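S.K.: Below are the sequence and a predicted model; questions follow.
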Amino acid sequence: MKTSLQIKMGQQLTMTPQLQQAIRLLQLSTLDLQQEIQEALDSNPMLESEEFDDNSDSGNESDNDSRSSDSDNNDRDSHDNRESSSDNQDYDNSYDDNSYDDQSGQESLDEQWSSEKLPDDLPVDSQWEDTYQVSAGVASSSGPVDEDFDYDSRYATSDNLQDHLLWQLNLTPMSDADREVATMLIDGVDDDGYLHTTVEDVIEAMDPSLEIEEEEVMAVLHRLQQFDPAGVFCRDLRECLLLQLHQLPQGTPWLTEAQLIIRDHIDLLGSRDYQSLMRRTKLKEDDLKSVMRLIKELNPKPGAGIASEESEYVIPDVIVRQIRDEWRVELNPEIAPKLRVNADYASLIRRSDSSADNTFLKDHLQEARWFIKSLQSRNDTLLKVATKIVEFQIDFFEEGDEGMKPLVLHDIAEAVGMHESTISRVTTQKYMHTPRGIFELKYFFSSHVSTDSGGECSSTAIRAMIKKLIADENTRKPLSDNKIATMLGEKGIKVARRTVAKYREAMLIPPSNERKQLI
């Protein structure tokens, strides 16, 4: 086969690295974006954050004025003060090396002291920290409170239910054999406080030489069932509620009747068959209501309150406010710091120099500019999409969920002149802070259901209507799914019974037979 060279012309779509970077930043969540920005600040010397503004010029002038005034009064004191200030500054520099994550942290600390104007006299009965901001490393306990201090992570306990029970076990006098049995029982408790280890399992796991009998295990179990929280180490719901009732004072009203219902008629209570319950317990309706109030105060999952779950916070990307009857949309300025090109490093670049150092600076300068441009493009696109969403769903912000209109990605894509995939990236893991709460941008997109008038109603509005109907229903005769569908049909909304059931289950609302209440 003979080799040859051929020239062909064709068209193809390619994605430049800059476009790939812009698309990647567009779909990042707030936390991922902050991490991406921090990595860019650490790796690119041309990038810096505008949080650390250089105001050293005015600070130096005020410093010079202060020093000249001190020099006129006493040259020796001024010289000693400058030496002391220099020593303290060196101490602060060595002490606070790890106080900042970025490269300009130490410089900003130096600028902080040089940019502040020293007053002649401080106010009476004031602290030094009230006038000057002290760094985190040398701040005293009486300093100002940091607004960003995370109290949850500082003071939250990390103990789970097992740790809480072991702590109580260490305070309880027991023999070594009983303590080993108690430890096995604690290991068999789940997060809700229910015991899943049987007595036979404990005896089988114990050393045969100890000759542990069933009565000894039950004695230890009864002792552990007195631990906090009340109802822990129960083996079923009946035992859980009875343990909690047993720990109530003997003079508690309706305590005996509540124990009778839980012990002998818990099945009727679960099925909400109040007529049979009153007939078997010989209680009148008002008396049964009082007993039910006492039972409702019990906790069916006593261990759930001890679970160590860290709080998760959502940082909104967009903020919506109503100012003078006008809805305004703006980006959250706290989600990401403002970036700029470091002017000092940029001034070192020489145009006609092709050395390795100059090439290094040029490459990082171009990379920094593209990164800032990609961030700006992301912010502009996010603001544009959020503004259109607010315009489409203006009834939601004024009326609530019932005013939500049907909306799909294609509608927003046409309004802003973008592709649906771009709108999908923008609205994923992005949140909007509104007077009605914080919602993901995806929340404002929903399917629709036809109405008798030929219009459309969003599924979100239908859910809100179902929730409102159930909230206003008679608890003695709850509305069935078929009845709710009929009531919606009277409002002109065509929806089937199975659709009502699907929406109800999505909102975690039980069926009508489980919503029946006596009080």
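M.R.: Everything's here; your move. Since this is a predicted model, take the numbers as computed values, not measurements. Numbers count the residues shown, from 1 in each chain.

S.K.: Every contact and neighbour count from this point should use C-alpha atoms.
M.R.: OK.

S.K.: ok so Gln322 is a strand residue?
M.R.: Yes. Assigned with DSSP: H, G, I helix; E, B strand; the rest coil, Gln322 falls within a strand.

S.K.: where's it relative to Lys284, distance?
M.R.: Computed with C-alpha to C-alpha, to the nearest Å, the distance linking Gln322 and Lys284 is 54 Å.

S.K.: again, but for Leu19
M.R.: For Leu19, the distance to Lys284 equals 75 Å [C-alpha to C-alpha].

S.K.: next up, a second structure to put side by side with the first:
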Amino acid sequence: MASLDIRVAHRQAQAQTLSPRLQHAVRLLQMSSLDFAAMLRETLGRNPFLEVEEGEDGEGGDADATPADWDDAPPSLLQDALAPQAAPADMSDVDPDGGFDGPAATHDDDGAHSDGDRELWAADGASAARGAGDGEFGALDLIAVDTPLNEHLHRQLNVLPLPARDLLLARAIVESLDDDGYLRTPLEELLDVAELDPAVDLQELQIALRCVQALEPAGVGARDVAECLLLQLPTIACTDTRALARAIITDHLPALAARDTAGLARRLRQPAARVEAACERIRRLDPRPGWRIGSSQVPYVVPDVIVRKVRGQWTVQLNPAVVPRVRINQVYEQLFQRHRTPANAELGEHLQEARWTLRNVEQRFSTILDVAEAIVKRQQAFLDYGPMAMKPLGLKEIADEVGVHESTVSRVTNNKYMATPVGVLELKSFFSRAMISANGSACSGTAIRSLVKDIIEAESPDAPLSDAEITRQLAQQGLVVARRTVTKYRQMLKIDAVERRRRAA
């Protein structure tokens, strides 16, 4: 019998790892401007050492002013936490970025620092006290609060005379709806959601689903587009039109999407005018009923950088609207440094987080500006002459120029936008691989996509060009492009296929 040989070997190796702080900085760099602003607002809300820098117009009051009623003002939580305490005899050193780097300051019995502390607190509280008038409302206080879709549906369920068991199942279905108002989860998977005795069966869930589908907005709780449209058919007043629309949605939904009115008229054996009227009425239904409830704010793109031509040269600058004006509250920092004790270790962590946040903000926008400047330097022809002049560009070129890794450039260009004279463009749209033409010159995919758009716009309305015909025209101009590539570019341009363009004509 062979013996088992077990050995223990020790080996040393060097490897690069990302510290938690660096991982956090990488995540911040990848965020869009809106997500980054939301994260920063959340950090401002929980970190007492961070504050918004006041504007030049003086809003927020003079920091040197002292309110007359400061003696009656209640002490803040931070003031209570930083109240002078007797330091222990032995105190170990802590991180200087936010903790303790030596013995705590001692305090005399007569409160030598009390007068200075009072002046600091009064200076910091002046602006807040001035702007907080009793009984006054601002414009933001009068804005209506948006109601989420699930809360809107729960309110309707609360007024229905449902047994407790049925109400619980209906609420479970409401919580499973997506933002469009659809139930994407199969009912079978919801059987184990509600732990009821006796166990829930599929028929009970179907009854609860019908209850949810009867709520407003019409069409909510559908499991596909056809069911969503069918749930909204009662809004059609004409009986004949409603019956014809039901037949179209149930059996001929692809033909409806293709706008094949003639084919629908033949299959349904109805006049083309009636079929067209029914199709038009169906198109007025809402395929995403959940969008009617919820946030009323329209999302829009805010550019991170702005490109202008000044004295014949393209210049890049950060958009002031997206650059946060935050700083460390010097009053709180001085008070913490004066009264720091082991009991205030949590405040030391907050101070360290505040300093890291400021460094991350500076690094984020500095990197974005450097990458944007490198992109503009290589794509000046595009800014001067349009998409046909876009040059091929790779991440490595910009990474070498800025002095960072390609992955960093990829994170910077994701969800970051540049305002140019030709429109607001995502930074990653300036990158494309080189496509070699017949004469050996390199051409970018953006230029070919622009050429495809020009060819389609110049086609005859009576004889639209297919993707294969567009491919042949590109080949005649020395650009060898696959037909599937032309199809991809046409879809990116949101241009219908040749069959739909022919019917529309």
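M.R.: Cool, the structure landed. Please read these numbers as outputs of a predicted model, since none were measured by experiment.

S.K.: Got a TM-score for the two of them?
M.R.: Here the TM-score for the pair of chains, by TM-score structural alignment, normalised by the length of structure 2, is 0.58; 418 aligned residues with a C-alpha RMSD of 6.1 Å.

S.K.: Go ahead and report the secondary structure state at Val314 of structure 1.
M.R.: coil.

S.K.: Now it. Nearest residue, chain neighbours left out?
M.R.: Tyr431 (7.7 Å; C-alpha to C-alpha, 6 or more residues apart in numbering).

S.K.: cool, and Glu330 of structure 1?
M.R.: Ile319 (5.4 Å).

S.K.: Now do the contacts for Leu383 of structure 1.
M.R.: Residues in contact with Leu383 of structure 1 (C-alpha atoms under 8 Å, 6 or more residues apart in numbering) are 318, 329-331.

S.K.: Now intersect these with the strands, please.
M.R.: The strands, defined by DSSP state E, take in 318, 329-331 from those.

S.K.: In a markdown table: the residues you listed, plus neighbour count.
M.R.: Putting these into a markdown table (neighbours: other C-alpha atoms under 10 Å) gives the following:
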| residue | neighbour count |
| --- | --- |
| Val318 | 23 |
| Val329 | 20 |
| Glu330 | 17 |
| Leu331 | 18 |
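
S.K.: Next, the buried residues of stretch 454-468 of structure 2.
M.R.: Buried residues in stretch 454-468 of structure 2, counted by 16 or more other C-alpha atoms under 10 Å: 456, 464-467.

S.K.: and which of these is nearest to Asp260 of structure 2?
M.R.: Pro464 (16.9 Å; C-alpha to C-alpha).

S.K.: That closest one and Val498 touch, don't they?
M.R.: Yes. Using C-alpha atoms under 8 Å, Pro464 of structure 2 is in contact with Val498, at 6.0 Å.

S.K.: Provide a list of residues in contact with the residue mapped onto Ala214 of structure 2 from structure 1.
M.R.: Aligned by TM-score structural alignment, Ala214 of structure 2 pairs with Gln226 of structure 1. By C-alpha under 8 Å, 6+ apart, the residues touching Gln226 of structure 1 are Val232.

S.K.: where does Gln226 of structure 1 land in three-state SS?
M.R.: Using three-state DSSP, the structure places Gln226 of structure 1 in coil.

S.K.: Out of the buried residues of stretch 454-468 of structure 2, list just those in strands.
M.R.: Among these, none falls in strands (DSSP E).
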